[in-house]
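A.B. asks: Structure here, sequence nowhere to be found:
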């Protein structure tokens, strides 16, 4: 491997910026990483990016955070993975802490719904363009991969969840079609990621122990993008433990969507409402620690065997399936978010602007959409 053309400090600064300004959820974030690190800066090779995306899709936990961790691992190993992951998560964690404090002391966030109306529609436009660019760049003109993409997009849209077995099967299909295994030869190098689970030890507070255990399970057993964790969280924090009521949970999801960085960071907001500042810290640590381990433990195997033709075929199939699942998730989000004509207009306008004017930054689009949402709510209330 050639020496990196960037320093670890450069990478940490990049992820601090992405965690601060990266709106749009997991689909947009993985698209930003490809655009910035692979296409523009050329710090990361496209094959390394694909390996990271495949590993992030296979392992449980938040997709974007795992890809950030793997990106740090590529050239700077454990230290790079650790610092990249922390830099990516910490800005949005501090933001949700501030919002949680305001929420508790100001009695809810009624203004958030107005902002989310515009932002939610703009986010759909952003992730639509991001997933389109990601698909075109990663799949190219390979009809087999496009077929896999379509199958996963349709099944994800219909079932409203990502099917890990279909994603794995896609890798096997491409392997058998492009590099048929010769079973009489020596067996293919095995890639068996070690699945480890680390439950943080919190003493002296029963609720904190409950928070730690529940969010460790959330980080260790929920597959797919950060949005996939929402149903799991609802069942635990609203139904089982009753830490939040229905409206508070809806507000927590809105917080996740209007703040930059990984969607999963909403666990910090939920933890704050459940057990204050210690609860926010425990919830975030318990959620992200398993995904960190699930990334760095199998990473050496991906780095060692990733260039093997059979492994590369498997990774290509998994990547196409992952991007298809992401596209299906965009459709699901669009169905839930675009509920009237104004929201559809905001979404389409956002997509057209970003497609035509590539130098316009997403935070500016988000700010304009938030203003439009507030303005529309004021107009509707006055009628």
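C.D. replies: Sure thing, it's come through. Note that the structure is predicted; figures quoted are calculated from it, not measured.

A.B. asks: use CA for all of it now, contacts and neighbours both
C.D. replies: Fine.

A.B. asks: so how many other residues sit close to residue 38?
C.D. replies: 17 (other Cα atoms under 10 Å).

A.B. asks: The closest residue to it other than its chain neighbours: neighbour count?
C.D. replies: What sits nearest to residue 38 in space, not counting adjacent residues and going by Cα to Cα, 6 or more residues apart in numbering, is residue 44, at 5.1 Å. Neighbour count for residue 44, taken as other Cα under 10 Å: 22.

A.B. asks: Outside of the one helix or strand residue 250 maps to itself, list whatever touches it.
C.D. replies: In the assignment (DSSP states H and E), residue 250 maps to helix 246-258. By Cα atoms under 8 Å, 6 or more residues apart in numbering, the residues outside helix 246-258 that reach it are 23-25, 96, 99, 109, 112-113, 115-116, 119-120, 230, 234, 238, 262-266, 269-270.

A.B. asks: can you check stretch 365-372 too?
C.D. replies: 23, 114, 115, 116, 117, 118, 119, 121, 122, 123, 346, 350.

A.B. asks: how about the nearest residue to the third one, chain neighbours excluded?
C.D. replies: Counting by Cα to Cα, 6+ apart, the nearest residue to residue 115 once its immediate chain neighbours are dropped is residue 370, at 4.7 Å.

A.B. asks: sorry, back to before: so what's the residue nearest to residue 38 up against?
C.D. replies: 37, 38, 71.

A.B. asks: okay, now the one to match up with it:
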């Protein structure tokens, strides 16, 4: 009988020293600019193209599963790949290192924002980073699209998804469901067999289910333990408990990525709780968009200011740090729960031809989603104003061509030339772009 798989016994991965993997995941975390599209591009370039630690089909298979989950899909993808290589310790290392650089950066920027009312030199650096991220995201569209869209049917699904999101405003969960159904009904089956798995007996499936339930129970307890501790120390009515409960609840419904939940977070944090002002919410979003890590780290900024403005008996900076930390914990803890409990089953389903077809549809949809994110990001970086037009009753945000910003356009073109023509690495491109942004702001 085959050994029973478990969450601590992942599929066979490459013979990579754990220390090297940790250093690589730390590098990915530092370079994870540009929201989900840019982060997925970085992971794909490092893990699939450079290191060859995971095959293209398995990378897309993992990404498809993460797209179905609530929460930050890029961080979940990092956790999933880490799990496939080293089990739970690999998943924890990859997932936490993906968050850590952004967490540290946002904590420092939040404290500086609260204490110093803005950091112009940081804004100058990020002024140069944003256009460079456009080139990285375009590279992701070309790389993933070139390999995932192998026929006209997949191209059709990708185009339909792009139109559905960009022009029709169809909710993200419906997009994913429709793409899965289209793949199941329309695409030929393609089972991933680059790492064939033995069939599981009924006893082995039952054992795997029990292990996943135990992992889910432990993760669920750890999810809410800090909130319970803060309630015991500061009282159930403290701002820390309110933030923990609110952001923990929001983490369970963030289907469609950060943009899908930011409107709800802004409405509640500004209008209901009064943790910060509307303009401050926009400042926090700008910080999150231009720092490494998932965009949902904007909740860290919101929680920091909420606790900073309502510190109770604590020093404001200490209260802000506690509020920000608990918000990040309850936001990302569910991601580890979903991966550790679900990944063993998803890996086993690589044998299922019908599911493989459905996930192929989601793979094509991912290209459309990344293309939409790339376009959205490029328009908002390169143009100072957007106009709403309504052809045929469709409300479309269209750039005001008179507001084209020349400096970001030049930086974006230079970054694209460096990446596509000279094969420059992402660290060099981002460093050069940041220095260009700083020089432009200092000179003008």
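C.D. replies: Good, I have the coordinates. Just so we're clear, the structure is a prediction, and the values are computed from it rather than from any experiment.

A.B. asks: Now compute the TM-score of the two chains, please.
C.D. replies: The TM-score (TM-score structural alignment, normalised by the length of the first structure) is 0.87; 368 aligned residues with a Cα RMSD of 2.6 Å.

A.B. asks: hmm, back to that, quick one: the helix holding residue 250 of the first structure aligns where in the second structure?
C.D. replies: Mapping helix 246-258 of the first structure onto the second structure (TM-score structural alignment) gives residues 278-290.

A.B. asks: Which positions in that stretch come out as buried?
C.D. replies: 280, 281, 284, 285, 287, 288, 289, 290 (16 or more other Cα atoms under 10 Å).

A.B. asks: One more: stretch 131-146 of the second structure?
C.D. replies: 131-141, 143-145.

A.B. asks: Next, count neighbours for the corresponding residue of the second structure for residue 31 of the first structure.
C.D. replies: Aligned by TM-score structural alignment, residue 31 of the first structure pairs with residue 41 of the second structure. The number of residues packed near residue 41 of the second structure is 25, by other Cα under 10 Å.

A.B. asks: hmm, back to that, who are the packing partners of the next helix or strand after the helix holding residue 250 of the first structure?
C.D. replies: Per DSSP H and E, the first helix or strand lying C-terminal to helix 246-258 of the first structure is helix 266-296. Using 3 or more Cα pairs under 8 Å, 6 or more residues apart in numbering; DSSP states H and E, the elements in contact with helix 266-296 of the first structure are helix 63-106, helix 206-221, helix 246-258.

A.B. asks: picking up where we left off before, what's the mean gap between the helix holding residue 250 of the first structure and the aligned bit of the second structure?
C.D. replies: Helix 246-258 of the first structure differs from its equivalent in the second structure by a mean of 1.9 Å after superposition (mean Cα distance after the TM-score superposition for the first structure).

A.B. asks: so residue 43 of the first structure, which of the three states?
C.D. replies: Recorded secondary structure, residue 43 of the first structure: coil (DSSP: H, G, I helix; E, B strand; the rest coil).

A.B. asks: Who are the contact partners of it?
C.D. replies: Per Cα under 8 Å, 6+ apart, neighbours of residue 43 of the first structure: 4, 5, 6, 37.

A.B. asks: Could you measure from whatever residue of the first structure lines up with residue 128 of the second structure over to residue 102 of the first structure?
C.D. replies: Under the alignment (TM-score structural alignment), residue 128 of the second structure pairs with residue 118 of the first structure. To residue 102 of the first structure, residue 118 of the first structure is 21 Å away according to Cα to Cα, to the nearest Å.

A.B. asks: So if I had to pick from those two, which one is more boxed in?
C.D. replies: For residue 118 of the first structure versus residue 102, neighbours defined as other Cα under 10 Å are more numerous around residue 118 (28 against 13).

A.B. asks: wait, doesn't that one sit right on residue 374?
C.D. replies: Yes. Between residue 118 of the first structure and residue 374 there is a contact under Cα atoms under 8 Å: 7.5 Å.

A.B. asks: Right, I'll leave it there.
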